[in-house]
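Engineer: generate coordinates for the sequence data below:
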Amino acid sequence: MLNHTRLRFADASDGAVQLLALDQDAFSDWLKTQPKSVQTWVKAQGFKAASGSVCIVPGEGGSIAMALAGLGDATSRARGRFAMAAVAEKLPAGTYQIASGHPADEMEEHALGWLLSQYAFETYRAQPPHAARLVCPDALDRERIEAIAAGEALTRDLINTPTADMGPDNLEAAARALAESHGAKIDVVVGEALLDQNFPMIHAVGRASATEPRLIDMTWGNAGPTLVLVGKGVCFDTGGLNIKPGASMGLMKKDMGGSATVLGLAHMIMALGLPLKLRVLIPAVENSIDGSAFRPQDILTSRKGLTVEVNNTDAEGRLVLADALALADETPPDLMICMATLTGAARVAVGPDISPFFTDDVPFADALRDGARTARDPVWEMPFHAAYEPLIEPGIADLDNAPKGGFAGSITAALFLRRFVSNTARFAHFDIYGWQPAAAPGRPKGGVGMGARAILAALPKALNL
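Structural biologist: All right, here's what the predicted structure looks like:
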């Protein structure tokens, strides 16, 4: 799934068309500096540098003299990102080079947006390629941007693939392929062996499926600080015996979006050779229904020894994550990050475009906010609000997987997970959506990575790399 040749820059070419990226606020002043013929042509085309707009300026003999790309004004840039992705989709065939003169972070956004605009999900149907290619702007790290784009494409492919072809076994195969491509080690615990090796909640959630549940454990790197990424791998969620209505089940192929995101992020980290030790843990299950399905009111004993009363089988993600988090916590890493499509409450709070995160680690939160701005990957900090701890304590067991009342659902889920990382000083949990509900520049409708680029940008400061 990493064979995305489209998501690469063109080699430098003397024949590349110059592409001028123009701010709408400064466009009039720029146009006055151009020859009269150019002014007349641009005005005739109605080009005013609106965000994502394009104007081709003809040269001699039918050639292209230059292309103009609109970046919009300050308001439009605040409301959206990756204007250059929209430009790339509109340009005619050819190789283009963005004229210099913009700050490095803006040039990186333009370059990455261009590559992301080339993504297409082609597993089941060939998609027409965008014909415009970009030369990597000078002074940018070509390999880094291509690695980020490839990681994002991997995440999108995994989420977009329906569960018939992306069940727990297929997710394992994708992780194995990624590990092989980077020389990483991988170990997988499957089926009844989960009970033998003390992963009881992963087994309980996945045992009703025709495809056995499993825990995927990938490691890479021999030196530096240790980073653990834990990703929710619920490949389909019927809701279990608390079955979802049809309308709520329609997008449940994306309920493994956390695992898809950590695998995409893992590719970025390994491809860039970051000086750290990486561990990726993915509890991969399908929450199905048969005679062996776990039930409401069951009490499960977790790997950590904490007991959990199941008050809703549709709150299964936190159960499988808990066993994986407990495993990682037994040898505490320098930083542990959990990513999951966990609660509808998070979507109500921040919508589909923002990655809410929870952490007690102030330096990491600060680094993450800075990284999110530079990577154009929005995040928002939510609180581990200790006053809500009693809500996840049912009395009959240590923990409740689905507190009654309906308030603060994303917070109570995060508090539940935090109970399983008591030895790890630095922990963050992301409650992501993993889906783009409507096409936007650089982000077609469908599976999408959330938070990975922000984390990648934050790691050097957060781990002193």
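Engineer: going by C-alpha atoms from here, please, whenever you check contacts or count neighbours.
Structural biologist: OK.
Engineer: check the offset of stretch 100-119 from the chain's centre.
Structural biologist: Offset of stretch 100-119 from its chain centre (C-alpha atoms, centre = their mean, to the nearest Å): 18 Å.
Engineer: now do the buried residues in it.
Structural biologist: Neighbour-count burial for stretch 100-119, counted by 16 or more other C-alpha atoms under 10 Å, picks out 107-119.
Engineer: ditto for stretch 180-200
Structural biologist: Ala184, Ile186, Val188, Val189, Val190, Gly191, Ala193, Leu194, Leu195, Asn198, Phe199, Pro200.
Engineer: elements contacting the longest strand along the chain?
Structural biologist: Longest strand of the chain, by residue count under DSSP state E: strand 277-287. Of the remaining helices and strands, those touching strand 277-287 by 3 or more C-alpha pairs under 8 Å, 6 or more residues apart in numbering; DSSP states H and E are helix 168-182, helix 200-206, strand 214-220, strand 226-231, strand 233-237, helix 257-271, helix 317-329.
Engineer: here is a second sequence; please produce its structure as well for comparison:
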Amino acid sequence: MGDLPPMSVLLKKPTARATPIRVVDRSTVAEQLAAAPAPTRRWLEATGFTGAPDTHALVPAADGAVAEVWAGVRAASHPWALAALPRALPAGNYRLSADGLAVAPEVAAMSWELGGYRFDLYKPAKSEPATLLLAKSAAAERGLLLATAIASVRDLVNTPAEHMGPAELAEAVKLVAEQHGAEFRQTVGDALLKAGFPAIHAVGRAAARAPRLIELHWGDPKHPQLTLVGKGVCFDTGGLDVKSPEGMRQMKKDMGGAANALGLAQMVMALGLPVHLTLLIPAVENAIAGNAYRPGDVIRTRSGLHIEIGNTDAEGRVILCDALAYGAEAKPGLMIDLATLTGAARVALGAQLPALFCRDTATARELVDLGLELNDPLWHMPLWRDYHGGIESEIADIVNTGRGPQAGAINAALFLEDFVPEALPWLHVDLYAWNDAARPGRPAGGEAQTLRTLLAWLERRYR
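Structural biologist: Have a look, this model is predicted:
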């Protein structure tokens, strides 16, 4: 992934020489203008500054330098409040002004740092973002922690499959494990069969790069067990049921669930949550070769259930079933899986709303409300058991595709549910991990989704 870029937020006492930024919104801009010096007011009125979100105006000093920046936001508490500024302002040091709206240090640090994010592994950015000087505090440090984890997720998803195969994904997990004193191990290639992961092996065996199950273990075994599972399909051709060129174009992102699970694990460890954490990533390429698994094959899984393969392009749920069954063996108090699992979830909810499946309605509603509050949304979808007949096979226990195009995301979730014991609290998040279009702080390309919401919910649960 290359070296980490320099931080665009410096946690140090702001100096008077740093250019002040006055934050306003549409409801406060008139009051701020009325209190401003007459030359500033006339300048801003002449330039048409209205305090609209993600806009700014440079106010000149008498010598032609920038004396002050006025920045419009949706709200001072909005998580992306300052994200439009780092790449738009002239190079130099800036500080938040005591005039105008007060932006919380966590929001300021995260939104500014991610506003400067660019994936520059192959094409360096033409210029560095402006720098924000922010007084050191626990809240500001948390904001930078969030930004670092989110940027790491983006980097993993953005990296082409040529340089982000199963082995490279394992190295990324190993690096995070070393940073936090966690245990790392992996089961690779034919060793998957001996270790009892036949479904992971079946999907990945046709690729030149060996499939594997990646594991990270951290924390005190006496603490509550939390297990995270991430779908790690590093590239998806669709297998023998090959995708169209349009459908295959962005399939480097099919390991977005793994990247997001790793990002969440990274934050759990960095914040020292009192949990015994396990991260499981089945990592494969879904390739086409003479030994590729076929439509109509029946595969025995770790749990003992047999899967009939209705379509080789529904491979994510096949590798996840072995990982979920393995994770459940430790009887965790909570298991969460994250996966770029179905196009049906995108048809239903679009790119910005990951689908949440949960057996407990009260938990689901709490997560939806928290996601809306944090502007990191997810949306509750039903585990509608009446549809289970659509994924039942005449020659095996279950088939990896439904009988028709309807309820595709629900069918996939019901498939996974068969591998999670009924008494085990479990969340399944079907996410996109990608921005089709750029917004401030969220450039087009790989994206972390639901991480801030899940982290805040886990903190409530375990603090």
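Engineer: need the buried residues of stretch 100-119 of structure 1 in a markdown table with secondary structure and distance to Leu154 of structure 1, can you?
Structural biologist: Listed next are the buried residues of stretch 100-119 of structure 1 as a markdown table, based on DSSP: H, G, I helix; E, B strand; the rest coil; distance: C-alpha to C-alpha, whole Å:
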| residue | secondary structure | distance to Leu154 of structure 1 |
| --- | --- | --- |
| Met107 | helix | 24 |
| Glu108 | helix | 20 |
| Glu109 | helix | 19 |
| His110 | helix | 21 |
| Ala111 | helix | 18 |
| Leu112 | helix | 15 |
| Gly113 | helix | 16 |
| Trp114 | helix | 17 |
| Leu115 | helix | 14 |
| Leu116 | helix | 12 |
| Ser117 | helix | 14 |
| Gln118 | coil | 13 |
| Tyr119 | coil | 10 |
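Engineer: residues in structure 1 aligned with stretch 189-204 of structure 2?
Structural biologist: Taking TM-score structural alignment as the measure, structure 1 aligns residues 191-206 with stretch 189-204 of structure 2.
Engineer: now stretch 42-49 of structure 2
Structural biologist: By TM-score structural alignment, stretch 42-49 of structure 2 lines up with residues 40-47 in structure 1.
Engineer: neighbours of Leu132 of structure 2, how many?
Structural biologist: Using other C-alpha atoms under 10 Å, the number of residues around Leu132 of structure 2 comes to 28.
Engineer: how about the contacts made by the aligned residue in structure 1 for it?
Structural biologist: The equivalent of Leu132 of structure 2 in structure 1 is Leu134 (alignment by TM-score structural alignment). Applying C-alpha atoms under 8 Å, 6 or more residues apart in numbering, we find Leu134 of structure 1 in contact with Phe9, Ala10, Thr95, Tyr96, Gln97, Ile98, Ala111, Trp114.
Engineer: now Leu134 of structure 1. Nearest residue, chain neighbours left out?
Structural biologist: Leaving out its chain neighbours, the residue that sits closest to Leu134 of structure 1 by C-alpha to C-alpha, 6 or more residues apart in numbering is Tyr96, at 4.9 Å.
Engineer: and what of His380 of structure 2?
Structural biologist: Closest to His380 of structure 2 by C-alpha to C-alpha, 6+ apart is Leu356, at 4.7 Å.
Engineer: in this structure that neighbour contacts Met381, no?
Structural biologist: Yes: contact between Leu356 of structure 2 and Met381 holds when scored by C-alpha atoms under 8 Å: they sit 5.8 Å apart.
Engineer: which of these two has more residues huddled nearby?
Structural biologist: The residue with more neighbours, out of Leu356 of structure 2 and Met381, is Leu356; 25 against 21, by other C-alpha under 10 Å.
Engineer: quick one: the strand or helix carrying that one aligns where in structure 1?
Structural biologist: Applying DSSP states H and E as the criterion places Leu356 of structure 2 in strand 355-358. Residues 356-359 of structure 1 are where strand 355-358 of structure 2 aligns, taking TM-score structural alignment as the criterion.
Engineer: distance from that stretch to structure 2 after superposition?
Structural biologist: Comparison of stretch 356-359 of structure 1 with structure 2 after fitting gives an average deviation of 0.8 Å (mean C-alpha distance after the TM-score superposition for structure 1).
Engineer: for stretch 225-245 of structure 1, list every residue counted as buried.
Structural biologist: Neighbour count says stretch 225-245 of structure 1 has 225-241, 243 buried, by 16+ other C-alpha under 10 Å.
Engineer: thinking again about what came up before, out of the buried residues of stretch 100-119 of structure 1, which is nearest to Asp169 of structure 1?
Structural biologist: Tyr119 (25.2 Å; C-alpha to C-alpha).
Engineer: the closest one contacts Asn3, correct?
Structural biologist: No: using C-alpha under 8 Å, Tyr119 of structure 1 makes no contact with Asn3, being 11.3 Å away.
Engineer: shared neighbours, the two?
Structural biologist: Common neighbours of Tyr119 of structure 1 and Asn3 (C-alpha under 8 Å, 6+ apart) do not exist.
Engineer: ok, then the element right after the strand holding Leu356 of structure 2?
Structural biologist: Immediately after strand 355-358 of structure 2, counting by DSSP H and E, sits helix 361-374.
Engineer: average distance between that following helix and structure 1?
Structural biologist: Helix 361-374 of structure 2 versus its aligned partner: 3.3 Å mean (mean C-alpha distance after the TM-score superposition for structure 1).
Engineer: please name every helix or strand in contact with that helix.
Structural biologist: Partner elements for helix 361-374 of structure 2 (3+ C-alpha pairs under 8 Å, 6+ apart): strand 355-358, strand 379-381, helix 451-462.
Engineer: report all helices and strands that the first one contacts.
Structural biologist: Under the contact criterion of 3+ C-alpha pairs under 8 Å, 6+ apart, the helices and strands touching strand 355-358 of structure 2 comprise helix 361-374, strand 379-381, strand 426-430.
Engineer: which other helices and strands contact the following helix or strand past the last one?
Structural biologist: Sequence order places strand 434-435 as the next helix or strand after strand 426-430 of structure 2, per DSSP H and E. Helices and strands in packing contact with strand 434-435 of structure 2 are listed as strand 445-446; criterion 3+ C-alpha pairs under 8 Å, 6+ apart.
Engineer: the strand it packs on against structure 1, how far on average?
Structural biologist: Counting by mean C-alpha distance after the TM-score superposition for structure 1, strand 445-446 of structure 2 comes out at 0.7 Å.
Engineer: name the residues that touch that strand?
Structural biologist: 153-158, 253, 256, 433-437.
Engineer: trace Leu19 of structure 1 over to structure 2, please.
Structural biologist: Mapped onto structure 2 by TM-score structural alignment, Leu19 of structure 1 lines up with Ile21.
Engineer: now do the contacts for its match.
Structural biologist: Contacts of Ile21 of structure 2 by C-alpha under 8 Å, 6+ apart are Glu68, Val69, Trp70, Ala71, Tyr94, Arg95, Leu96, Ser97.
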